[in-house]
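> no sequence for this one, just the structure:
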């Protein structure tokens, strides 16, 4: 990876959640962009071929393209996906994990667990 900082995208329709996660990631040296919808993120991906995050964190329930639909669009791009949700549903969790998600966390989540999960997805050492 060289000296470049890991780059993560957070897609959540709750702007306060996106801001909080971005701050949390920045506190451990991970750069993050936030998107308020799956459609907004997918539009950016398709319009900017060089825009390639190292990991994508998706809310499950969003207007427009939900997290599972965004995950399907990312299939084949070898980008790790972590789901976050306030509405844990075993069927949705199973579908997300079966489609390759590296983790499925329920909000509110423990910050230390979240950081460890993101670092594992990025294959970097988590801060102590």
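Perfect, I can see it now. Computed from a prediction, not measured in an experiment: that's the story for all the values here. Residues are numbered from 1 along each chain as shown.
> going forward, measure contacts between C-alpha atoms and count neighbours the same way
Noted.
> mind listing what's buried along stretch 18-28?
Buried residues in stretch 18-28, defined by neighbour count with 16 or more other C-alpha atoms under 10 Å: 18-19, 21-22, 24-25.
> how far is that stretch from where the chain is centred?
Its chain's C-alpha centre and that of stretch 18-28 lie 12 Å apart, by C-alpha atoms, centre = their mean, to the nearest Å.
> wouldn't residue 38 be in contact with residue 61 here?
No: contact criterion C-alpha atoms under 8 Å: residue 38 and residue 61 do not qualify, at 9.8 Å.
> what about those two, which has more around it?
More crowded of residue 38 and residue 61, by other C-alpha atoms under 10 Å: residue 38, with 27 against 18.
> ok, the more buried one - contacts?
Residues counted as contacts of residue 38 (C-alpha atoms under 8 Å, 6 or more residues apart in numbering) are 11-12, 62, 64-67, 70.
> closest one of the residues you listed to residue 32?
residue 11 (10.4 Å; C-alpha to C-alpha).
> for the closest one, give me its contacts.
Residue 11 makes contacts with 18, 34-38, 41, 56-59, as judged by C-alpha under 8 Å, 6+ apart.
> mind listing the shared neighbours of residue 38 and residue 61?
Both residue 38 and residue 61 are in contact with residue 67, where contact means C-alpha under 8 Å, 6+ apart.
> mind listing which of the contacts of residue 11 are in helices?
18, 38, 41 (DSSP state H).
> wait, the last one sits on residue 35?
In other words, residue 41. Yes: the pair residue 41 / residue 35 is scored as a contact, 5.9 Å apart, by C-alpha under 8 Å.
> contacting residues around the closest residue to residue 87 other than its chain neighbours?
Spatial nearest neighbour of residue 87, chain neighbours left out: residue 106 (7.3 Å); criterion: C-alpha to C-alpha, 6 or more residues apart in numbering. Counting by C-alpha under 8 Å, 6+ apart, residue 106 touches 84-88.
> those residues in helices, which ones?
Nothing among those maps onto helices, per DSSP H.
> among those residues, which lie within strands?
Residues of the contacts of residue 106 located in strands (DSSP state E): 84-85.
> take this one as well and set it beside the first:
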């Protein structure tokens, strides 16, 4: 059973998410929060597998709440609206496992929750690439992260494509490699850069000017 915590200050959004997810036999909603402070408290009490967190909430916003929960066992997925939110990049830097737009189709929402619970990332879909392109405020190119000098030419190329939002399947097609080989390269890049997950690889790619 995938245990999910919902955090949003809009009752209709909470009700909709609860209805969609509770209908799945392998997903259970263990709690609901109306602000970021309550979300952090419930997350620490209930230790859910996945937290769907609205970026904009009262008392403590979703971004600050995600920072507080960084490093915990729970995977935080930010809920955003394409037209309004300007904090996607900051959310990824805060440790979020990805983000979803609120009008995502029901089946895609369910699939996303399952994917995050399994340790996958939400950075591959085209909608995510559009959000990154729209909202990332690219900082000035900084020094390469520690360990970057150890990357092979192929690993650097794979890192650049991960940073551009490509999935393993897309990278394999682009470089004429097998998916298993791409997964191995990604694992090595993660290890050499000391990144906690694929999301952080994207952040590091933007911060260092690789993308």
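Nice, I can see it. What you are looking at is a predicted structure, and each value in this text was computed from that prediction instead of being measured.
> picking that back up, alignment lookup: the residue nearest to residue 87 of the first structure to the second structure.
By TM-score structural alignment, residue 106 of the first structure lines up with residue 101 in the second structure.
> look up how far residue 157 of the second structure lies from that match.
29 Å (C-alpha to C-alpha, to the nearest Å).
> could you do residue 28 of the second structure as well?
Distance check for residue 28 of the second structure against residue 157 of the second structure: by C-alpha to C-alpha, it reads 40 Å.
> follow-up on the earlier one: quick check, nearest of the contacts of residue 11 of the first structure to residue 114 of the first structure?
Nearest to residue 114 of the first structure among those, counting by C-alpha to C-alpha, is residue 57 at 10.6 Å.
> reformat the ones in helices among the contacts of residue 11 of the first structure as CSV; add distance to residue 97 of the first structure.
Converted to CSV, these look like this (distance: C-alpha to C-alpha, whole Å):
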residue, distance to residue 97 of the first structure
18, 22
38, 18
41, 21
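> distance of the residue most central in space within the first structure relative to residue 10 of the first structure?
By C-alpha atoms, centre = their mean, the first structure has its centre lying nearest to residue 57, at 0.8 Å. Look at residue 57 of the first structure and residue 10 of the first structure: by C-alpha to C-alpha, they are 5 Å apart.
> also residue 103 of the first structure?
Residue 103 of the first structure is 14 Å from residue 10 of the first structure, by C-alpha to C-alpha.
> quick one, which of these two is more surrounded?
residue 10 (27 against 19).
> can you find the partner of that one in the second structure?
The alignment partner of residue 10 of the first structure in the second structure, by TM-score structural alignment, is residue 6.
> within the helices and strands, which one has its match?
Here residue 6 of the second structure, judged by DSSP states H and E, is contained in strand 2-7.
> now swap in residue 113 of the second structure and tell me
Using DSSP H and E, residue 113 of the second structure falls within helix 106-117.
> in that helix, what's buried?
109-110, 112-114, 116-117.
> same deal with stretch 90-108 of the first structure?
Buried residues in stretch 90-108 of the first structure (16+ other C-alpha under 10 Å): 93, 96, 100-105.
> residue in the first structure matching residue 188 of the second structure?
For residue 188 of the second structure, there is no aligned position in the first structure, judged by TM-score structural alignment.
> residue 188 of the second structure - nearest residue in space that isn't next to it in sequence?
In space, and not counting its chain neighbours, residue 188 of the second structure is closest to residue 155: 7.7 Å by C-alpha to C-alpha, 6+ apart.
> just checking, the one you found touches residue 187?
No: counting by C-alpha under 8 Å, residue 155 of the second structure stays clear of residue 187, with 9.7 Å between them.
> those two: who's more crowded?
Just comparing residue 155 of the second structure and residue 187: by other C-alpha under 10 Å the higher neighbour count belongs to residue 155, 20 against 15.
> OK, contacts around that one?
Counting by C-alpha under 8 Å, 6+ apart, residue 155 of the second structure touches 185-186, 188-189.
> that one -> the first structure?
Taking TM-score structural alignment, residue 155 of the second structure has no aligned residue in the first structure.
> quick one: buried residues of the helix or strand hosting residue 155 of the second structure?
According to DSSP H and E, residue 155 of the second structure maps onto helix 153-163. Neighbour counts over helix 153-163 of the second structure (16+ other C-alpha under 10 Å) mark 155-163 as buried.
> which of the contacts of residue 38 of the first structure has the most neighbours?
residue 11 (29 neighbours).
> for burial, what's the neighbour tally of residue 53 of the first structure?
Neighbour count of residue 53 of the first structure, defined by other C-alpha under 10 Å: 17.
> the counterpart of it in the second structure and residue 17 of the second structure, how far apart?
By TM-score structural alignment, residue 53 of the first structure lines up with residue 48 in the second structure. In this view, residue 48 of the second structure and residue 17 of the second structure are 15 Å apart by C-alpha to C-alpha.
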